[in-house]
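A.B. asks: Coordinates for the following, if possible.
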Amino acid sequence: MTTRAKRLLSLNKSRTTFNLKKQEERAAVMMIMPFMIGFIIFALIPVVYAIVLSFLNYNSLMDLKDVKWIGLSNYIQVFQDEVALKAFLKSFYYILIYVPSVLIFGFVMALLLNKAFYGRTVIRTLILMPYVSNLVAVAMVFAILLDPFNGPVNMLLGYLGIDNPPMWLAGTKEVIPTVALISVWQGSAFHTIVYLAALQGVPRELYEAAEIDGASRWKKITNVTLPMISPTTFFLIIVSIINALQNYSAIKVYSDGGPGDASRVISYNIYEEAFSYNHFSYAGAQSVLLFLIVLVITIIQWKGQKKWVHY
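C.D. replies: Below is the predicted model of the structure:
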């Protein structure tokens, strides 16, 4: 083969490779495009709109010609609003109960389901039932179970000798822990499945080496299992915190922000300000602050994960 022929062959190969790359790039763009369009329409534009709205004085009962730029006034008002500040604190209280509980419960369930036993497939299927159950139907069931006067739970506690059982959803002190724990029960299936997938990826050789060294079951969990699944735990912590701050649906159906304003968390407060009181700009300011809090928490976690997450 002559030098000219070799050059032509090499050029044809380069053109073929270039064309293949172009086709792959076009296919990738076509696959990503539906998601990007949906993200821009339903996520990015509303976020930008909420940020702009938070600097205005807009509500649905005023003419557009009366809308004015008021700068940081809405944000200043948030820090002067006792109801809004308490709503933020209640959301953090909810996080402190929900996040550790759902992580621990999901991890324990994953450990149990990772073992071989009779009916394991059926049990794994049943774990999903609360997760896919209708939220309103679940709320009706728990409203009956946790009725403070005639509910079966308090009747059972009365038979056990407890004179003053909890008020559950009707108590000002008990309502947030009760809603959080019900949400743990309903949402732990996701954490269980993710943890179960992570556990099945831990090399068996590490457990065998630990057994040779005489490690107990607890030592194997703390020194082998937890470090190996730490990236999964890191992911679930972030997801759990975000889910805990987006708890409007649970608060609405279980307690409707009550009794009084005992369970008026920030997501519920934002909804009420926007759609009950028509304070859209003020609600937008609260939602932006909530976004910034989530962003700061995520950044802190991302910086701190280098100390305990092992990839």
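
A.B. asks: drop to CA atoms for contacts and neighbour counts, all remaining ones
C.D. replies: Noted.

A.B. asks: The residue positioned nearest the centre of the chain and residue 98, how far apart?
C.D. replies: Taking CA atoms, centre = their mean, the centroid of the chain lies closest to residue 243, which sits 2.4 Å from it. Distance, residue 243 to residue 98, by CA to CA, to the nearest Å: 9 Å.

A.B. asks: and for comparison, fold this next one:
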Amino acid sequence: MQFKIKTKGSMEKQEGRIAIFFLAPFMIGYLIFELIPIISTVVMSFINLNSLRGITDFASIKFVGFENYINIFKDSDAIMAYGRSMLYTLYYVPLLNIIAIVLALLITRQLYLRTAIRTMIFMPYVANIVAVAILFGTLLNPFGGPINELLKSLGINNPPMWLFGKNTSLPTIAGISIWKDLAFQMVVYMAAINNVSKELYESADVEGASIFTKITKITIPMISPTIFAMVITSIINSFQNYAIVKTMTDGGPGNASRVAVLNIYQQAFEYNKFSYASAQAMLLFLIILVVTLIQWKGQKRWVHY
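C.D. replies: As a prediction, the model looks like this:
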């Protein structure tokens, strides 16, 4: 009876084939739903597919270079939409991360009803965005909604218009988005805080350090890599705020909450300006890339590995 002895090379080949087999579904999905659309967007941004005619008449499609990109800077609505996206980011990112860190610090301590509080904070994260829109649309209705009725009973005669106000709609949406996304950030920060060496806190206790000193001199520096990662991801998420803006206000009142991603959607699927929308999408990608690179460059000053 003879036994085949597998060599190291044949085993590596077999492991490679198995790895390809398991990776194939992801790679195929990535190719179809990610890579091909990205390449198509880049190509479309340099042609004149700005009407339904081009879909049926391929002969009318021409290379126009940077014309679509130049038109963005002539379009005040597009420029204002980018500005609103950046303003939304300024509302969303700092508050989200500060509140998440504070809650993580509280919950990692021996807080009363800690499990129940953690569950309540996590519930909005798994809530359906349409249900969230209906809930807050009712609560924040300026004409008879429970929040404004409560404020009136406390003596505030002119409560905010919330989602219906020109100056309040965007910060209100940012606040609701923070409420919904808070759980994920908090859980990540809790994991980072729990990994900080207890010996550092014990040494600080021996020195008589206060809680505030331990947080600022030990906790924050030790979790700074996590803070950096969460800031980057929350900045990217803040620019991808189509769903919550669409369901809450659809860009209203007027254009007060018409952010860049909503403007891109409307240009493509309402006005059929596919190439122009593709150019706007690529410009948004470049803005996010530049912001990320600036953050990556600046992290050397405050992130401690």
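
A.B. asks: Which residue in the first structure aligns with residue 77 of the second structure?
C.D. replies: Under the alignment (TM-score structural alignment), residue 77 of the second structure pairs with residue 83 in the first structure.

A.B. asks: how many neighbours does that match have?
C.D. replies: The criterion is other CA atoms under 10 Å. On that basis, residue 83 of the first structure has 16 neighbouring residues.

A.B. asks: Tell me roughly how far the helix or strand harbouring it lies from the second structure on average.
C.D. replies: Counting by DSSP states H and E, the element that carries residue 83 of the first structure is helix 82-113. With mean CA distance after the TM-score superposition for the first structure, helix 82-113 of the first structure departs from the second structure by a mean of 0.6 Å once superposed.

A.B. asks: Return the set of buried residues in that helix.
C.D. replies: Taking 16 or more other CA atoms under 10 Å as the neighbour-count basis, helix 82-113 of the first structure is seen to contain the buried residues 83-88, 90-95, 97-99, 101-103, 105-107, 109-111, 113.

A.B. asks: elements contacting that helix?
C.D. replies: Using 3 or more CA pairs under 8 Å, 6 or more residues apart in numbering; DSSP states H and E, the elements in contact with helix 82-113 of the first structure are helix 73-80, helix 120-127, helix 175-199, helix 230-245, helix 266-271.

A.B. asks: Adding distance to residue 19 of the first structure, write those helices out as CSV.
C.D. replies: Output for those, formatted as CSV (distance: least, CA to CA, whole Å):
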stretch, distance to residue 19 of the first structure
helix 73-80, 53
helix 120-127, 47
helix 175-199, 39
helix 230-245, 38
helix 266-271, 50
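
A.B. asks: I'd like to know which of the ones you listed is closest to residue 291 of the first structure.
C.D. replies: Nearest of those to residue 291 of the first structure, taken as CA to CA: helix 230-245 at 9.7 Å.

A.B. asks: So what's the gap between the helix holding residue 83 of the first structure and the chain middle?
C.D. replies: Distance of helix 82-113 of the first structure from its chain centroid, counting by CA atoms, centre = their mean, to the nearest Å, is 10 Å.

A.B. asks: and the gap between the aligned residue in the second structure for residue 281 of the first structure and residue 48 of the second structure?
C.D. replies: Mapped onto the second structure by TM-score structural alignment, residue 281 of the first structure lines up with residue 275. For residue 275 of the second structure, the distance to residue 48 of the second structure equals 6 Å [CA to CA].

A.B. asks: So the two - more neighbours on which side?
C.D. replies: residue 275 (25 against 20).

A.B. asks: which SSE is that one in?
C.D. replies: With DSSP H and E as the test, residue 275 of the second structure turns up in helix 274-298.

A.B. asks: could you check the angle helix 224-239 makes with that helix?
C.D. replies: 160 degrees (axes from the mean of the first three to the mean of the last three CA atoms, to 10 degrees).

A.B. asks: mind listing what's buried in helix 274-298 of the second structure?
C.D. replies: 274-284, 288, 292.

A.B. asks: between the helices and strands packed on helix 82-113 of the first structure, which one is nearest to residue 18 of the first structure?
C.D. replies: helix 230-245 (37.4 Å).

A.B. asks: returning to what we had before: roughly how far apart are the match of residue 281 of the first structure and residue 44 of the second structure?
C.D. replies: Taking CA to CA, one finds residue 275 of the second structure at 5 Å from residue 44 of the second structure.

A.B. asks: so the helix holding residue 83 of the first structure versus helix 175-199, what angle?
C.D. replies: For helix 82-113 of the first structure against helix 175-199, the angle by the same axes, to 10 degrees is 40 degrees.

A.B. asks: Could you give the number of residues near residue 116 of the first structure?
C.D. replies: 9.

A.B. asks: Show me what it lines up with in the second structure.
C.D. replies: That one, residue 116 of the first structure, aligns with residue 110 by TM-score structural alignment.

A.B. asks: counterpart of stretch 169-180 of the first structure in the second structure, which residues?
C.D. replies: Going by TM-score structural alignment: stretch 169-180 of the first structure matches residues 163-174.

A.B. asks: residues contacting residue 216 of the first structure?
C.D. replies: For residue 216 of the first structure, no residue meets the contact criterion (CA atoms under 8 Å, 6 or more residues apart in numbering).

A.B. asks: so how far is the helix holding residue 275 of the second structure off the chain centroid?
C.D. replies: Chain-centre distance of helix 274-298 of the second structure: 14 Å, with CA atoms, centre = their mean.

A.B. asks: And stretch 193-210 of the second structure, by the same measure?
C.D. replies: Mean C-alpha position of stretch 193-210 of the second structure versus that of the full chain (CA atoms, centre = their mean) differs by 33 Å.

A.B. asks: about what we covered before: go through the buried residues of helix 274-298 of the second structure and name the one nearest residue 37 of the second structure.
C.D. replies: Compare each of the buried residues of helix 274-298 of the second structure with residue 37 of the second structure using CA to CA and the shortest gap goes to residue 278, at 10.5 Å.
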